[in-house]
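**Student:** sequence and predicted structure, then a few things I'm wondering about:
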Amino acid sequence: MSADVEPRRVRADAQRSTARILEAAEEALAADPNATLERIADVAGLARATVHRRFSSRKALLEALTELLHERYLHAIEQARVATAPPVAALHRLTELLFELKVSNRVAMELTADPQTEMTPPNDDVVAGLDLLFTRLRDAGEITATDTAWCRGIYLAVVHEVARLPVESPDLPSAAEGTLGEAGARADLTFKTVLAALGGRPQ
C-alpha cells in the first residue's frame, strides 16, 4: 500500500462527514431554525465531537451552507446554459431553476440571508454568470437596459419579492390552477416582470 493511500482515505472520510453534516443541518434547520450543532450531530448520526471538528461554531456551519447554496446557484447557471442557449430561453430556464432551489432550500436561504436585503448575496462566479446573461440579452435586442449590475439587481429583487408572494395570490393564477406548478408560476411571473422592467419586448 502506497504511503499516500491513508491520507487520501482520511480526506475522503472527512468529505463524506462534511456532506452528511450539511445534509443533516438542512433537515434539522427546516424543522427548527434554532437547531444547535448538537442537534444536527444527532440528525447526522455522528458523534458531536465530529461535528465540532468540522465546524467550530454555528456561524461556521451557516457559512458552509452559504457556500453550498452558491454551488447550487452555479449549477443552475450551467444548466440554463447562459453562455450558449438563446438568451431569453436561458433567462426563463434559470428563473425556473432558481425557484426550484428556493422551494427546496427555503430555510437555508433564510438563515444565510443578508439582514439588510433578506437575500443570500451571490458570490463572484454567480455575479459573472448573471452579468453574462444580461449582456447577451442586451446584445440580442431583447432588453434595452445597458447596466448589467442594475439588471442583476432588478432581477434578484424581483425573484425575492415573487418568492414571498402567497401561493393564492391573484398574480400567481397558474399556481392556484395547478397548470404550471408553484415554481413554474413564480418563474413565469418573474420572467415577464423582469423583461418589462428592463425594456424588453413582450414574450
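**Tutor:** That came through, no problem.
**Student:** could you use CA atoms for every contact and neighbour count after this?
**Tutor:** Fine.
**Student:** regarding this structure, what is its longest helix?
**Tutor:** With secondary structure taken from DSSP state H, the chain has its longest helix at helix 5-31.
**Student:** buried ones in it?
**Tutor:** Neighbour-count burial for helix 5-31, counted by 16 or more other CA atoms under 10 Å, picks out 17-18, 20-22, 24-29.
**Student:** flag every buried residue along the next helix or strand after that helix.
**Tutor:** Counting by DSSP states H and E, the element after helix 5-31 in chain order, helix or strand, is helix 37-44. By neighbour count with 16+ other CA under 10 Å, helix 37-44 contains the buried residues 37, 39-44.
**Student:** chain center to whichever helix or strand comes after helix 37-44: distance?
**Tutor:** Toward the C-terminus, helix 37-44 is succeeded by helix 48-54 as the next helix or strand (DSSP H and E). Centre-to-centre, helix 48-54 and its host chain are 26 Å apart (CA atoms, centre = their mean, to the nearest Å).
**Student:** now the element after helix 48-54, going C-ward?
**Tutor:** Immediately after helix 48-54, counting by DSSP H and E, sits helix 58-80.
**Student:** what packs against that next one?
**Tutor:** The contact analysis (3 or more CA pairs under 8 Å, 6 or more residues apart in numbering; DSSP states H and E) places helix 58-80 against helix 5-31, helix 87-104, helix 106-111, helix 124-139.
**Student:** if we only consider the buried residues of helix 37-44, which is nearest to residue 57?
**Tutor:** Of all these, residue 37 has the smallest distance to residue 57: 7.6 Å, by CA to CA.
**Student:** I'd say the closest one and residue 58 touch.
**Tutor:** Yes: here residue 37 reaches residue 58: they are 6.4 Å apart, a contact under CA atoms under 8 Å.
**Student:** contact partners for residue 65?
**Tutor:** 22, 108, 112 (CA atoms under 8 Å, 6 or more residues apart in numbering).
**Student:** in addition, the following structure is provided for comparison:
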Amino acid sequence: MALPTDAKPLRADAERTVRAILEAAEKVLSANPAATMEQIAEAAGVARTTVHRRFASRDALLAALAAWATRQFHEAVEAARPDTAPPAVALYQVTANVLRVKIGWGFAMGALPTDAPEVARVHADVLASCARLFARARAAGLLAPDVDPDWARRVYYALIHEAATEAPDSDAAVDALATRVVDTLLRGIGTPARA
C-alpha cells in the first residue's frame, strides 16, 4: 500500500472532515480491525457517502491513516527539538511526544506499510535525529562514555514500545510513562553495586 504524497491541500472544513474520519477510523479499527466503512462513517458522524467521497476504497482509507500517523510520528520527534534543546529535555520530550502518537494512533502505527517510501524516509529521518540526540546525550554525560549508542537506542525504542502498550488514560499518565522510560534508560532498574 503506497502512501499518498501528492494530494492537493484541502479547504479547512474538508480538512476537519478528513481528520474526523481518520480519528474515527483509528478508534473503530483499533476495536475491530474488520470494521466496515459504514461503521467508520457512523463513528465520524458523517454519511457513508462522505467517507467514500474522501477515500475511494478501504485501502485508500488505510493508506491515508498510515500517512497521517507517519506525519504525526515525524512531527512528534521534531517538536521536541532533538538537535537544539538540552539533551535531557529533548530526550524526555521526544519520549512523551512519541508515546502520545503511539498510544493515540496505535492501529495506524501498527499498520504502517514498511515498504512505502514515505514511511522509510520518515523512519530514516527519525533514526538520524535520535542518533544525533544520543550522541549529544553521551557528550553531556547523560550516557556513560563507553555505552554503545546503537544498543542504547534499541533499548530505548523497546522501552517506548512496551510503555505504549499500557494505554494510559490522561496526559499526566503519559508524562509519568515518559519519565519512567527515560529514568529506566538513564538509571536502569537494578540496585547500585555496593563497594
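**Tutor:** Great, that's in hand. Quantities reported herein were computed from a predicted structural model and do not represent experimental measurements.
**Student:** if we can go back for a sec, what two of the buried residues of helix 5-31 of the first structure have the greatest distance between them?
**Tutor:** Farthest apart among the buried residues of helix 5-31 of the first structure - using CA to CA - are 17 and 29, which lie 17.8 Å from each other.
**Student:** and residue 67 of the second structure, what pairs with it in the first structure?
**Tutor:** For residue 67 of the second structure, the equivalent position in the first structure is taken to be residue 67, counting by TM-score structural alignment.
**Student:** and its match, how far from residue 48 of the first structure?
**Tutor:** Plainly put, residue 67 of the first structure is 22 Å away from residue 48 of the first structure if you go by CA to CA, to the nearest Å.
**Student:** repeat that for residue 155 of the first structure.
**Tutor:** With distances taken as CA to CA, residue 155 of the first structure is found 41 Å from residue 48 of the first structure.
**Student:** between these two, which one's more packed in?
**Tutor:** residue 155 (21 against 15; other CA atoms under 10 Å).
**Student:** identify all contacting residues around the helix or strand encompassing the more buried one.
**Tutor:** Using DSSP H and E, residue 155 of the first structure sits in helix 148-164. With contact meaning CA under 8 Å, 6+ apart, helix 148-164 of the first structure is reached by 95, 99, 102, 119, 127, 130-131, 134-135, 145, 186, 189-190, 193-194, 197-198.
**Student:** re the thing from before, lining up the contacts of residue 65 of the first structure with the second structure, which overlap?
**Tutor:** Mapped onto the second structure and checked by both residues aligned by TM-score structural alignment, their matches' CA atoms under 8 Å, the contacts of residue 65 of the first structure keep the contacts 22, 108.
**Student:** save the contacts of residue 65 of the first structure as a markdown table, and put in distance to residue 123 of the first structure too.
**Tutor:** Shown next, in a markdown table, are the contacts of residue 65 of the first structure (distance: CA to CA, whole Å):
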| residue | distance to residue 123 of the first structure |
| --- | --- |
| 22 | 19 |
| 108 | 16 |
| 112 | 13 |
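**Student:** ok, of the contacts of residue 65 of the first structure, which one's closest to residue 52 of the first structure?
**Tutor:** Taking CA to CA as the measure, residue 52 of the first structure lies nearest residue 22 of the contacts of residue 65 of the first structure, at 12.7 Å.
**Student:** without its sequence neighbours, what residue ends up closest to that closest one?
**Tutor:** Sequence neighbours aside, residue 65 is the residue nearest to residue 22 of the first structure in space, at 6.8 Å (criterion: CA to CA, 6 or more residues apart in numbering).
**Student:** same check, this time on residue 108 of the first structure
**Tutor:** Residue 108 of the first structure's closest residue in space is residue 26 (CA to CA, 6+ apart), at 6.4 Å.
**Student:** just checking, the one you found touches residue 106?
**Tutor:** No: between residue 26 of the first structure and residue 106 there is no contact under CA under 8 Å: 9.5 Å.
**Student:** rewinding a little: ok now the helix holding residue 155 of the first structure, how far from the chain's centre?
**Tutor:** 13 Å.
**Student:** quick check: angle from it to helix 124-139?
**Tutor:** With axes from the mean of the first three to the mean of the last three CA atoms, to 10 degrees applied, the angle from helix 148-164 of the first structure to helix 124-139 works out at 100 degrees.
**Student:** residues in contact with the helix or strand following helix 148-164 of the first structure?
**Tutor:** Downstream of helix 148-164 of the first structure, the first helix or strand assigned by DSSP H and E is helix 173-177. Contacting residues not belonging to helix 173-177 of the first structure are listed as 167-168, 180-182, 184-186 [CA under 8 Å, 6+ apart].
**Student:** which helices and strands sit right next to the following helix or strand past helix 173-177 of the first structure?
**Tutor:** Where DSSP H and E defines the elements, the next helix or strand beyond helix 173-177 of the first structure is helix 182-197. When contacts are defined as 3+ CA pairs under 8 Å, 6+ apart, helix 182-197 of the first structure packs onto helix 87-104, helix 148-164, helix 173-177.
**Student:** on that earlier part again, for residue 72 of the first structure, see how far away the residue nearest to residue 108 of the first structure is.
**Tutor:** Look at residue 26 of the first structure and residue 72 of the first structure: by CA to CA, they are 14 Å apart.
**Student:** what's the overlap in contacts for these two?
**Tutor:** By CA under 8 Å, 6+ apart, no residue touches both residue 26 of the first structure and residue 72.
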